[in-house]
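>>> model this:
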Amino acid sequence: MSAQTNHVVIVAGAGPAGLAVAASLGKAGHDVIILNRDIKFGGLAEYGIFPSKLKLRGGLRKQYWELLEQPNIHYLGNVSIGKEKDLTVEELRGLGASAVVFSIGAQGTKAIGVEGDSAHGVFHAKDVVYHFNRLPGFGDRPFNVGKHVAVIGAGDVMVDIAHWLVRYKKVERVTAIVRRGPAERKYNPKEIRAVCANMDVEGIKKEFTRIKDRLVAVGQNPDEIFKSLTGEFTKCEPKVSDAKMGFQFLASPKRILVDANNQVRGLEMEENKLEPKGADTAAVGLKQLYEFPCDSVVFAVGDKVDETVGLPYKGGVFVTNPNKTANEPDDALFQAYDEASGKIVEGVFLAGWARKASEGLVGIAKRDGDWCAEVVIRYLGTRTTGSQAKAVLDKLHALLQERKSRPVDVKALRILESAEQKQQGATECIGEFKFVTNQEMIGLIDRG
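Coordinates of the predicted model:
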């Protein structure tokens, strides 16, 4: 690509979506400056995959290293974007790049909306996942969960949390609380292998007996569903604790019950029934309440974006252009949009969970990044080139220096990687060693 058509694009966020955007734009000959809140790249691929899945994470990491060492890709970690952060959205837009892509994930937490949700022993799934993946700010946070943990949800995140609780926290019991029935479970059968050796099959059988009539009422066969659910308990990972795992189906938490010290002692639950909803079913409350004793509660109910970033925001999401285009993929889906002025935010795009929170994991995020890159490349084709990469980077470094920020480049990351590899086996961390605070990492790089 000639210098006349070579653009500079800033990508904020270095998770699977942002790195997919960067890879496509880099391949098309553009210069890409990647800014990342965390010191290390990877996002969900680094801090959202269960730590013992070393092969998957190792493969992704190898791809990402290859990308970041390309001459037209410029990486700076430890740079946060938003109000009262290292850089604001407007400052990024003023650096002279032709476009800015935000792939910063969904860093907000959905309000649980249940009375008592501020009690000791109430946790959000994302915080727990960040904790066992040793994300700075979370890795050294205590998670006192007690002996019996209720996990609200029926997807793969619930399974990962149950895996951690059963195999590493050595709790006595984990119960997945599921709003609908066993036929509507969302987790991948392969994922359940991590905990199926600890399944309380007798307890699950009793639970099926308890809800049997409500399944039959919507034409479901309880015996077949039980056989299907327990039939997935094959190729289980070896049992390493005596913890029991079970389910509470057709149940919605209405209130968190606490003791005199504001510590969780249980849940007030509402019995649900199923009602047909097209080809699917919906859970409908029966207004019958009961107490379910437990020591802590983890809500695996999804995420929202961080409204403090400074992008147009409404109802838990950043606002995208409502006016469809004829292009494929539809440009509008990726364009930031200011509802007050009724105009797109010129040159600003969204990808991954920043565009659609909690939508799939690494593969889905990568695909979204690929689509976003197509839209950005189309947009760049309509623009005259702006500043060259060196000018944008010089301006960026001057601004970060003024803010007394401490960006971390690829060379520094290699020093960090080498130090982490030396520590493997010297820790009880699941799977691999990670430094748990930014201060540790920066200190080590400086001594490097």
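>>> going forward, measure contacts between C-alpha atoms and count neighbours the same way
Noted.
>>> now Q107: how far from V149?
24 Å (CA to CA, to the nearest Å).
>>> mind checking the SS state of V21?
What DSSP: H, G, I helix; E, B strand; the rest coil gives for V21 is helix.
>>> which ones are touching it?
Contact analysis of V21 by CA atoms under 8 Å, 6 or more residues apart in numbering lists 11, 369-370, 372-373.
>>> repeat that for 6 Å
Contacts for V21 were tallied using CA atoms under 6 Å, 6 or more residues apart in numbering; they are 369-370, 373.
>>> what packs against the helix or strand harbouring L267?
Using DSSP states H and E, L267 maps to strand 264-277. Contact analysis of strand 264-277 by 3 or more CA pairs under 6 Å, 6 or more residues apart in numbering; DSSP states H and E lists strand 251-258, strand 280-293 as its packing neighbours.
>>> Here is a second sequence; please produce its structure as well for comparison:
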Amino acid sequence: MGKATGFMEYEREVPGELEPLERISSWAEFSVPMNEEQLRTQGARCMDCGTPFCHVGRMLSGMASGCPLHNLIPEWNDLVYRGNWKEALKRLQKINNFPEFTGRVCPAPCEGACTVGKHGAPVTIKNIEKSIVDRGFLEGWIQPEPPERRTGYKVAVVGSGPAGLACADQLNQAGHMVTVFERADRIGGLLMYGIPNMKLEKSSVERRVRLLEAEGIQFVTRCEVGKDLPVDALKKDYDAVVLCGGATLARDLPIPGREADGIYQAMEFLTLNTRSLLDSGLEDGRHISAKDKHVIVIGGGDTGTDCVATAIRHGCNSVNQLEIMPMPPLSRQPDNPWPEWPKVMKTDYGQKEAVEVFGEEPRRFLTSTRQFLSDDNGQLTGLEIVEIEWLHNAQGRLVPHEIEGTARRVPADLVLLALGFTGPEDGLLIQLGIERDERSNVKAAEGTYSTNVEGVFAAGDMRRGQSLVVWAIQEGRQAAKAVTRYLTADRLLRA
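Prediction:
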């Protein structure tokens, strides 16, 4: 390392942000970029740790520890410290197809496993990554690089989320002719419609898609395979098919009153908002508006936070977020040692904005919803909620128990369910005759990524279940390798 003692000399600094009351009037990203001197100083904090756990990328206690992409983090940190930005970009792109996405939306398991963070504040890996790729685009270093030769094989990728795009990119670079099918009106999947614009501006997604198109990938939108395109035609026209449709079946909350008007899945709320924003700046009215409403978001996590922030930008009267789990501790606990992902209390951008707008923390931990309330017209009016505690049952498992005397009713005009996803949708998988695992995901072994159907592969959330963008990119990359091995074997057999 160029600055072996940097981690002892410099404190962790993160980019500034526009103040909450200023940024909620806009749908633009609100991070304030750091200058080059600051970034080089932060790169210098990357220590000569010998075994860099930041890019190990493995599962510990059910959570990602280190970067699943095995990003060459110490290398590009050192190159940034030395001011060699162009070479840093080369090292970054060697492993990560889309650092402009992960640098914005990834929760940074790399930082949770950073050796500096074992006894202090970790290196600002995520921000350095974002700064490298943003500079690469700004300086014009990132240009289309189509493959020099074509193999003659045609591969179809179904789904244009991070797994599908990464898989298509790798397959195209290997020389195959790649077509990506997307049922929505825009390419990007989760990146386009599942993440709000203020967290990931869609110009970044569109810029990358244009680059992939210039490199030879064909994109087909408004085409749902199995409906608009028969599966038999797909298998006939392509030498291999990769399913990257995601885990899009949202978990519901089937309690009394669920049929009331005013209850929506979080992803429907976010998708319609972004589409309307891009189409008309929300002028067409084709979105679910939270304006002047009392909003309750049920569920935590990133999606819940995104709903809170979106509702505030609409101009809601209030917003609260119900979470059945207890509030996380403020610091690592003995049962959550480094390099596991730190399960500690974090206040994200949406909660910060809610505090500034409404004067209080929007999250209500250890709270369960008993029923939805509605008026005579079936319109949602509120919820009956109750406080709970987690106790061990006869089998030794922790289960929620209602606390007597804590039930109460709260007003609500709009409820958004941010409860995660249960797996992929059935239609296409049934038509193809794809086997499923015990969690209803596509059954395809890691390493081969092949399904029980000849020539059909699967990657991303459709295979592993709901997960991180960085895992989706890794799955797409690995599936592309498996497809190339399959096609190469086919060529040898025919020789």
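>>> Pull the number of nearby residues for E129 of structure 2.
24 (other CA atoms under 10 Å).
>>> per the alignment, it corresponds to what in structure 1?
By TM-score structural alignment, E129 of structure 2 lines up with nothing in structure 1.
>>> Name the next helix or strand downstream of the helix or strand hosting E129 of structure 2, please.
In this structure, E129 of structure 2 sits in helix 125-139 according to DSSP H and E. Later in the chain than helix 125-139 of structure 2, the nearest helix or strand by DSSP H and E is strand 154-158.
>>> What residues does the aligned partner of P230 of structure 2 in structure 1 make contact with?
When structure 1 is aligned by TM-score structural alignment, P230 of structure 2 is paired with T88. T88 of structure 1 sits next to 81-82 when contact means CA under 6 Å, 6+ apart.
>>> cool, Q173 of structure 2 as well?
So Q173 of structure 2 contacts P147 (CA under 6 Å, 6+ apart).
>>> Tell me which residue of structure 1 matches up with it.
Looks like Q173 of structure 2 aligns to K27 there (TM-score structural alignment).
>>> just the helices in structure 1 please.
Listed in chain order, the helices of structure 1 (DSSP state H) span 16-27, 44-47, 54-68, 89-93, 125-132, 156-167, 201-216, 222-231, 362-380, 389-402, 410-423, 438-447.
>>> hmm, back to that, show me which residues of the strand holding L267 of structure 1 are buried.
264-275 (16 or more other CA atoms under 10 Å).
>>> between it and strand 251-258, what angle do the directions make?
Strand 264-277 of structure 1 and strand 251-258 meet at an angle of 160 degrees, taking axes from the mean of the first three to the mean of the last three CA atoms, to 10 degrees as the criterion.
>>> now what about strand 264-277 of structure 1, what contacts it?
For strand 264-277 of structure 1, the surrounding residues in contact (CA under 6 Å, 6+ apart) are 121, 214, 250-258, 281-286, 288-296.
>>> Please apply the same query to stretch 87-94 of structure 2.
Taking CA under 6 Å, 6+ apart as the rule, stretch 87-94 of structure 2 contacts 76, 79, 132.
>>> ok, back up a step: quick check: which of the helices and strands packed on strand 264-277 of structure 1 is buried the most?
strand 251-258 (a mean of 21; mean count of other CA atoms under 10 Å).
>>> how about E291 of structure 1, what does it touch?
If you count contacts by CA under 6 Å, 6+ apart, E291 of structure 1 has them with 267-268.
>>> Could you find the counterpart of it in structure 2?
Under the alignment (TM-score structural alignment), E291 of structure 1 maps onto R408 of structure 2.
>>> got a list of what the closest residue to G304 of structure 2 other than its chain neighbours touches?
Excluding its sequence neighbours, the residue lying closest to G304 of structure 2 (CA to CA, 6 or more residues apart in numbering) is A418, at 5.4 Å. If you count contacts by CA under 6 Å, 6+ apart, A418 of structure 2 has them with 266, 298-299, 304.
>>> What of H120 of structure 1?
By CA under 6 Å, 6+ apart, the neighbours of H120 of structure 1 are Q263.
>>> how about 10 Å then?
Shown in contact with H120 of structure 1 (CA atoms under 10 Å, 6 or more residues apart in numbering): 144-145, 258-259, 261-265, 295-297.
>>> Aligned against structure 2, show me the partner of it.
H120 of structure 1 maps onto D261 in structure 2, by TM-score structural alignment.
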